[in-house]
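[1] One predicted model, sequence on top.
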Amino acid sequence: MFIKIFFFVLFYLLTKQKKKWIILAIKYNKFQFIIQMPRSQKNDNFIDKTFTIVADLLLKVIPTTQREKEAFTYYRDGMSAQSEGEYAEALQNYYEAMRLEIDPYDRSYILYNIGLIHTSNGEYSKALEYYFQALERNPSLPQAFNNMAVIYHYQGEQAVEQQDLEKSEARFEKASEYWKQAIALAPNNYIEAFNWLKNTDRLKEK
C-alpha cells in the first residue's frame, strides 16, 4: 500500500512542479530501461528533497503497522541509493524491504527495482527473473514488459553479429511478445518499440 501511494503522490508533485526527468539504469539504442526520477542538480537536489519529504510525510500521516513502515523505510533508502548508483547498498535495502513487505503490489515494485539493478550490471538472466517475479504479483507493470523486451532484443542483435540466425529470431520473437504487452498497457509510452514491431512486420498475430 505504502509504495503504491508513494508513487502516486510523488508523480503528482513532480508533474505539478514541471521538473525535468531522467531515466535511471541504462539505454540500449532507441529502446530504454525505464525508471523515472527527477533530475538532481548541484544547487537544487530536487530528488532528495521531494523524495524525502513525500516519504516522511506518508510515514507520519498514513495509519499502518510498524512492519509496513519499516518495509517502506528500507524501500525508500533503496531507491535513494539506487538513484546515486550505489547498487550494493540499494540491493541490501531492497532485500530487507522484501523480507518485511507482504503486499503483492508493493513487492512487485521492489522486485522490479532489483531487476533494474541487475540490468544495469549486465546480469540479464537475473534481471529477467526479477521482472518475471514482479509481473506475477502485478501484471499491469508495462515497464517490466518493456525491459524484458529490451534485453531479448539486445540478445537478438548479439546473435545476429554471431551469425546465429535461429537464436536471433527466437530472441526477437520474445522481444516482440513482451513489447506488445507493454504497448497494450501503455500505448503512448513505447513509440520506438511500436515502430520496430511495425517495420519488422511483427504487429500481426501469428
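    Sure thing, it's come through.
[2] Please make it C-alpha for all contacts and neighbour counts, starting now.
    Will do.
[3] Show me what the helix or strand Arg76 falls within is packed against.
    Using DSSP states H and E, Arg76 sits within helix 66-83. The helices and strands touching helix 66-83, judged by 3 or more CA pairs under 8 Å, 6 or more residues apart in numbering; DSSP states H and E, are helix 2-17, helix 46-61, helix 87-100.
[4] who's in contact with it?
    Identification of contacts with helix 66-83 by CA atoms under 8 Å, 6 or more residues apart in numbering yields 2-3, 24, 37, 48, 55, 59, 87, 89-94, 96-101, 110, 117.
[5] Give the buried subset of these as a ChimeraX selection command.
    Only the buried entries of the contacts of helix 66-83 go into this ChimeraX selection, using 16 or more other CA atoms under 10 Å:
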select :2,3,24,37,55,59,87,90,91,92,93,94,96,97,98,100,101,110,117
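[6] Measure how the helix holding Arg76 sits relative to helix 46-61, angle-wise.
    With axes from the mean of the first three to the mean of the last three CA atoms, to 10 degrees as the basis, helix 66-83 and helix 46-61 are set at 180 degrees to each other.
[7] Buried ones in helix 66-83, by neighbour count?
    Here helix 66-83 shows 68-83 as buried, counting by 16+ other CA under 10 Å.
[8] Next: stretch 115-122.
    115-120.
[9] And for Gln162, the neighbour number?
    Number of residues near Gln162 (other CA atoms under 10 Å) recorded here: 11.
[10] Let me see the contact set for it.
    Counting by CA under 8 Å, 6+ apart, Gln162 has no contacts.
[11] how close does it sit to Ser176?
    Distance, Gln162 to Ser176, by CA to CA, to the nearest Å: 21 Å.
[12] Next one for the comparison:
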Amino acid sequence: MPGSRRNDNFVDETFTVVADVLLRTVPVTGREKEAFTYYRDGMSAQSVGEYAEALRNYYEAARLETDPYDRSYILYNIGLVCASSGEHARALDYYFQALGRNPSLPQALNNTAVICHYRGERAIRQGDLETSEAWFDRAADYWKQAVSLAPNNYIEAQNWLEVTGRFGD
C-alpha cells in the first residue's frame, strides 16, 4: 500500500526529527546521547527490516545505556528482532531481561505469551496435549499480567483467556 508506506516514512521521519530536537535540548550526558542515537538508529533499521543493522545498533546502545528503564526498551527491541527472525528462545531471554529491569512492560509480557501460545499450538500438532496445556497455562499467566497493566491493549488475549476459562485462574 503506497499510502501506508508514506505514512510509515512520515512517522519514522517525525520520530527522527523529534529525537534530534530532544538530544539537543534535554540536559543529558554525552554517553546518554550516544546510547539514544544508537537506539534511534536501531529502530530505524528495524522498521525497514534491516535486522542485522538494528541488532548492531541495539547492542551498542545496550553497552552504553546505564538507566535500567531505558535499557529495558533496548532489550525489548532486541527481543523483537530475535522473534522476527524465528529465534524464540533468544527472544524470550531478552524479554525476560527487559522485564527484570522494567516489570511494567506489558508489550514484553504479551510477546512472551505469544511465544508460549505458539509453543502450545506446536505441541498440539505434535500430539502432546499435556505439554500444550502447560504452554497455554504459561501464556495465560503472561497475558493476565499484560492485561492488568494495559487493559485496553490486549482484547484478543482477554477473549482467549475468557474462552479457555483461564481468566479467573
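    Thanks, I have the structure now. Note that the structure is a prediction, hence the values are computed from the model and not measured.
[13] Which positions in the second structure sit opposite stretch 98-108 of the first structure in the alignment?
    Stretch 98-108 of the first structure falls opposite residues 62-72 of the second structure when the two are matched by TM-score structural alignment.
[14] what does the matching stretch rub up against?
    Residues contacting stretch 62-72 of the second structure (CA under 8 Å, 6+ apart): 31-32, 34-35, 74-75, 97-102.
[15] can you list those residues in a markdown table and add distance to Phe167 of the second structure?
    Shown next, in a markdown table, are the contacts of stretch 62-72 of the second structure (distance: CA to CA, whole Å):
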| residue | distance to Phe167 of the second structure |
| --- | --- |
| Arg31 | 44 |
| Glu32 | 41 |
| Glu34 | 43 |
| Ala35 | 40 |
| Ile74 | 31 |
| Leu75 | 29 |
| Gln97 | 26 |
| Ala98 | 25 |
| Leu99 | 22 |
| Gly100 | 24 |
| Arg101 | 26 |
| Asn102 | 24 |
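[16] and of those, the nearest to Gly168 of the second structure?
    Checking these against Gly168 of the second structure by CA to CA gives Leu99 as the nearest, at 23.4 Å.
[17] average offset between the helix holding Arg76 of the first structure and the second structure?
    Superposing on the second structure and averaging over aligned pairs (mean CA distance after the TM-score superposition for the first structure), helix 66-83 of the first structure comes out at 0.4 Å.
[18] Regarding the equivalent of Glu166 of the first structure over in the second structure, what is its secondary structure?
    Applying TM-score structural alignment, one finds that Glu166 of the first structure aligns to Glu130 in the second structure. Glu130 of the second structure falls in the helix class when you classify it by DSSP: H, G, I helix; E, B strand; the rest coil.
[19] Now for Glu130 of the second structure, how many residues are close by?
    When neighbours are defined as other CA under 10 Å, Glu130 of the second structure has 12 of them.
[20] what's the answer for the one 5 residues further on, then?
    Look at Trp135 of the second structure: counted by other CA under 10 Å, it has 22 neighbours.
[21] same question, Ser72 of the second structure
    So Ser72 of the second structure, with other CA under 10 Å, has 25 neighbours.
[22] Give the full set of residues in contact with the residue mapped onto Phe10 of the second structure from the first structure.
    Mapped onto the first structure by TM-score structural alignment, Phe10 of the second structure lines up with Phe46. Phe46 of the first structure sits next to 38-40 when contact means CA under 8 Å, 6+ apart.
[23] Mark which of those are part of helices, please.
    Among the contacts of Phe46 of the first structure, none falls in helices (DSSP state H).
[24] Quickly note the distance from the residue lying farthest from the centre of the second structure to Glu133 of the second structure.
    Within the second structure, Gly127 marks the point farthest from the mean C-alpha position, 30.1 Å out by CA atoms, centre = their mean. Per CA to CA, Gly127 of the second structure is found 12 Å from Glu133 of the second structure.
[25] With respect to Leu203 of the first structure, which of the contacts of Phe46 of the first structure is nearest?
    Leu203 of the first structure lies nearest to Pro38 out of these, by CA to CA, at 33.4 Å.
[26] surely the closest one meets Thr15?
    No - applying CA atoms under 8 Å as the test, Pro38 of the first structure and Thr15 come out as separate, 10.0 Å apart.
[27] Mind checking which of the two has more residues around it?
    Pro38 (23 against 13).
[28] Look up the closest residue to that one, ignoring the ones flanking it.
    Of all residues not flanking Pro38 of the first structure in the chain, Trp21 sits nearest, at 4.7 Å (CA to CA, 6 or more residues apart in numbering).
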